[in-house]
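**Q** Below is the sequence, then the predicted model.
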Amino acid sequence: MARVHGTVAEGFEGVLEEFAAVAAVEEDPGAQLAAYVHGRKVVDLWAGEGISGDSLHALYSSGKGAAYLVVALLVQDGLIDLDRPVARYWPEFAAAGKDRLTVRDLLAHRAGLIGADGGLTTAELADDRVLARRLAGERPFWEPGTGYGYHAFVIGALAGEVVRRVTGRTLQEVYEERVRAPHGLDFYLGLPEEQEARYVPVRPLLPREQASAASMGPAPDSLMGIAFNLHATPPTDLVAFANAREVRALGPASVGSVGNARGLARMYAAALGEVAGAGRGPLLKPDVLAEFTRPTSSGLDLVTGERDHFLLGFEAQARRYPFLGADAFGHSGAVGAQSFADPASGVAYAYTRRRFALGGGAGAAENVRLAAAVIAAAAR
């Protein structure tokens, strides 16, 4: 049985029990769980050989949450107007019928620009500025604004180019200056060389799971296949991609984040309000937070098939975890990681994994019981 390390606050012993139960049934345990309630850290747990609370994991799409926070800050500053066309900030984006698409529609995954004909190279996917230049001239895969679908590998580069055009700085630089450094977050969009020793390489699915995953995988020429760059030659290998130092160094906002559960949970705690001991108020004002946490696109996601998948950028967490408030916002990561903030309960939650989970793209299955235990404890 895997040994569990860390601490929980009084009243959160049930969370420790649930985490221990999850670790006990994992063939290759290696995970972290952290949570805050109204800015106070109440859960800090980890398990697995070679894993500590400080270990850094490849967290893939978890970085999208950081990207949306940066955009929200610039909306709050008055530098970005959600209802202006993207092309007003980024003229080259107007090519191939994208001239009228608004920033709001872009963040809502309504651009139809989920990939590129022929696929994207690893070098393009690793560098948001290079990727943005490639995408500006690409044709959408559906008429912009008429439907929505998960822009899995590209939304960070698209939003990031808007950020760069209005600030003169990359999204990664703004995140570092406005979010990560001031709030002391162990969650990076661009991992410094001196932090590399803490990185724990991501591991693939267990051998017995790989055949099942292959049989369930999308066709390369489907919208999901294109969104995950499976139509490229060669198709993108997510394990090799995240384990490449170049990717971690550049920190592409869609798929290149690196961090731990402590860092992710603290980021969402800061988005909600004052973090104990930080001496800083919330990142977002109530009106801006409300703007980004109301439903934006209804119906089926054309890429994933998920219903009512997004708020404004952020994933609608109440769709996956009905015990959360309707405005709970956050983002999952391909290894089964999950992170969110729930304004109704004041909970900020993060779970990270070392190994891919079967079907974990929407957050590994154990997040249901772990998140429910945190919410129940907070309510008590």
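**A** That came in fine, so what should we check first?
**Q** From now on I want contacts and neighbour counts done on CA atoms only, so please keep to that.
**A** OK.
**Q** Skip the chain neighbours and tell me the closest residue to Leu300.
**A** Spatial nearest neighbour of Leu300, excluding adjacent residues (C-alpha to C-alpha, 6 or more residues apart in numbering): Arg307 at 4.4 Å.
**Q** Give the burial count for that neighbour, as a bare number.
**A** The tally of other residues near Arg307 (other C-alpha atoms under 10 Å) stands at 14.
**Q** before we move on, what about Val75?
**A** Counted with other C-alpha under 10 Å, residues neighbouring Val75 total 15.
**Q** Hmm, Ala271 is touching Lys285, no?
**A** No. Using C-alpha atoms under 8 Å, Ala271 is not in contact with Lys285; the gap is 9.0 Å.
**Q** here comes the other one, which I'd like you to weigh against the first:
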Amino acid sequence: MRDVHGLAADGFDGVRAAFAAAVNGPDGDPDAQLAVFQDGRKVVDLWAAPDGENAVTALYSTAKGAAHLVVAMLVQDGTLKLDQPVSEIWPEFSGFGKERLTLRGLLAHRSGLIGVDGGFTDEELADDRRLAARLAGQRPFWEPGTAYGYHAFVIAALTGEVVVRATGRTIREHYEERIRGPRGLDFFFGLPESEESRYIPVLPPAKPIGRVPADTLTGVAFNAAAPQVDDHGEFLVRFANSRYTRALGPGSAGGVGSARGVAAMYAAAIGDGTTPGLLTADTIVEFTRPQDPGTDLVTGETNHFALGFEVQSHRYPELGAASFGHSGATGTQSFADPASGIAFSYVRRRFAVGGGGGARENAGLVTAVMDAAR
């Protein structure tokens, strides 16, 4: 039976109990962390492993939330325009109907560029500029703008190339200067060598996942055609635990950090009711509006995406319509809920059944937090 360490403010004792039940449950992760802010104040900061207070681990697609917070800020500044064709900023992004796709359509996972014929090497997957160069000439896997599907390894390489072409700087550079650096956030695109001693490796699922069929859209999006991919669990663990990946910090799947760092980022995004957040109310409404009521061609989910962020209220009805965030492959879940002032991050080291936001304890933790917040 794992003990729980850390802070739960008055009124949040039920969250501590829910977290203890989660880490000791049948699919629990004894290295998990949970952090929650309400109106800018840290109200929950819990960990289970005795040495877990300052640990960081691979957060996979949690990175997409940080990457698209940068994009939202650049749209808010007027530097980027949602309804401008991507090809006007990035001329090589053309052919096969790509030249008509807008930044809005790209952020909504509508480009059809979910992968490339033959797959990517691990080194390519870690390097957003190399990914973007290969994708620019790739024939999409459906006509751009006509459907949507999860661009698992590549969405932030695509949106990131738009950022580079428009500003001369990478998403990572904008994130470091405007978001992480000023706040000292424990959430990195590119883990510095000086922080490596805190890294705890990701652990594989209890049972092998196997290989996703390469001739499906799911297989294309998850790189199944690549010769180095046999079991997908082993591949994902190898990718994240590589120092090369951690050093480059790809924006789609290469974030490294702690629950405390991710929750603090989302708290900064929405502000504390007195100090304005990084995003205005109008920007939040624009970026959290669901884009497609249909089915995600890659994951089979419905109502999956807003602009760059996953729709959170669809998974967790307790949350407001303007909630936004992104899950990570191990079962990590993180979001902001402007209506309640809650910023939430639950981080796992071990792969959960269902992956992404599918860890079975997520719903119970969200419910406990929202009950306490009320």
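**A** Looks like it arrived, so ask away. Just so it is clear, the structure is predicted and the values come from calculations on it, not from any experiment.
**Q** re the thing from before, what residue of structure 2 takes the place of the residue nearest to Leu300 of structure 1?
**A** Using TM-score structural alignment, the partner of Arg307 of structure 1 in structure 2 is Thr302.
**Q** Same check on Gly160 of structure 1?
**A** So Gly160 of structure 1 corresponds to Gly160, using TM-score structural alignment.
**Q** swap in Gly273 of structure 1?
**A** Taking TM-score structural alignment for the superposition, Gly273 of structure 1 sits opposite Gly271 in structure 2.
**Q** Please work out which residues outside the helix or strand where Ala23 of structure 1 lies touch it.
**A** Here Ala23 of structure 1, judged by DSSP states H and E, is contained in helix 13-25. In this structure, residues lying in contact with helix 13-25 of structure 1 by C-alpha atoms under 8 Å, 6 or more residues apart in numbering are 1-4, 8, 29-31, 33, 43, 45, 47-48, 366, 369-370, 373-374, 377.
**Q** Now do the contacts for Pro205 of structure 2.
**A** Taking C-alpha under 8 Å, 6+ apart, one finds 233, 350-353 in contact with Pro205 of structure 2.
**Q** follow-up on the earlier one: is the match of Gly160 of structure 1 in a helix, a strand, or coil?
**A** The three-state label given to Gly160 of structure 2 by DSSP: H, G, I helix; E, B strand; the rest coil is helix.
**Q** Excluding sequence neighbours, find me the nearest residue to it.
**A** Excluding its sequence neighbours, the residue lying closest to Gly160 of structure 2 (C-alpha to C-alpha, 6+ apart) is Ile171, at 5.7 Å.
**Q** Report how many residues lie close to that neighbour.
**A** Neighbour tally, Ile171 of structure 2, other C-alpha under 10 Å: 28.
**Q** That one contacts Val70, doesn't it?
**A** Yes. Ile171 of structure 2 lies in contact with Val70 (C-alpha under 8 Å); the separation is 6.6 Å.
**Q** Can you show me the helices along the stretch 101-250 of structure 2?
**A** Assigned by DSSP state H, counting those that start in this stretch, the helices in the stretch 101-250 of structure 2 fall at 103-107, 122-125, 128-136, 155-167, 171-175, 181-183, 217-221, 232-241, 243-248.
**Q** Nearest to Met265 of structure 2, out of those helices?
**A** Closest approach to Met265 of structure 2 among the helices of the stretch 101-250 of structure 2 is made by helix 181-183 (8.6 Å; C-alpha to C-alpha).
**Q** Report the buried residues of the helix holding Ala23 of structure 1.
**A** 14-16, 18-24 (16 or more other C-alpha atoms under 10 Å).
**Q** What's the average distance for that helix when superposed on structure 2?
**A** Following the fit onto structure 2, the mean deviation recorded for helix 13-25 of structure 1 is 0.9 Å by mean C-alpha distance after the TM-score superposition for structure 1.
**Q** Helix or strand next in line after that helix, which one?
**A** Past helix 13-25 of structure 1, the next helix or strand by DSSP H and E is strand 31-37.
**Q** C-terminal to that following strand, what's the next element?
**A** Next helix or strand after strand 31-37 of structure 1 toward the C-terminus (DSSP H and E): strand 40-47.
**Q** which other helices and strands contact that following strand?
**A** Judged by 3 or more C-alpha pairs under 8 Å, 6 or more residues apart in numbering; DSSP states H and E, strand 40-47 of structure 1 is in contact with strand 4-8, helix 13-25, strand 31-37.
**Q** If you count contacts, what does the shortest one end up packed against?
**A** The reference is to strand 4-8 of structure 1. For strand 4-8 of structure 1, the packing partners by 3+ C-alpha pairs under 8 Å, 6+ apart come out as helix 13-25, strand 40-47.
**Q** cutoff 10 Å now
**A** With contacts taken as 3 or more C-alpha pairs under 10 Å, 6 or more residues apart in numbering; DSSP states H and E, strand 4-8 of structure 1 sits against helix 13-25, strand 31-37, strand 40-47.
**Q** superposed on structure 2, where does that strand end up, distance-wise?
**A** Strand 4-8 of structure 1, aligned to structure 2 and superposed, deviates on average by 0.6 Å (mean C-alpha distance after the TM-score superposition for structure 1).
**Q** Using JSON lines, please lay out the helices and strands packed on strand 40-47 of structure 1 together with distance to Ala227 of structure 1.
**A** Shown next, in JSON lines, are these (distance: least, C-alpha to C-alpha, whole Å):
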{"stretch": "strand 4-8", "distance to Ala227 of structure 1": "37"}
{"stretch": "helix 13-25", "distance to Ala227 of structure 1": "31"}
{"stretch": "strand 31-37", "distance to Ala227 of structure 1": "27"}
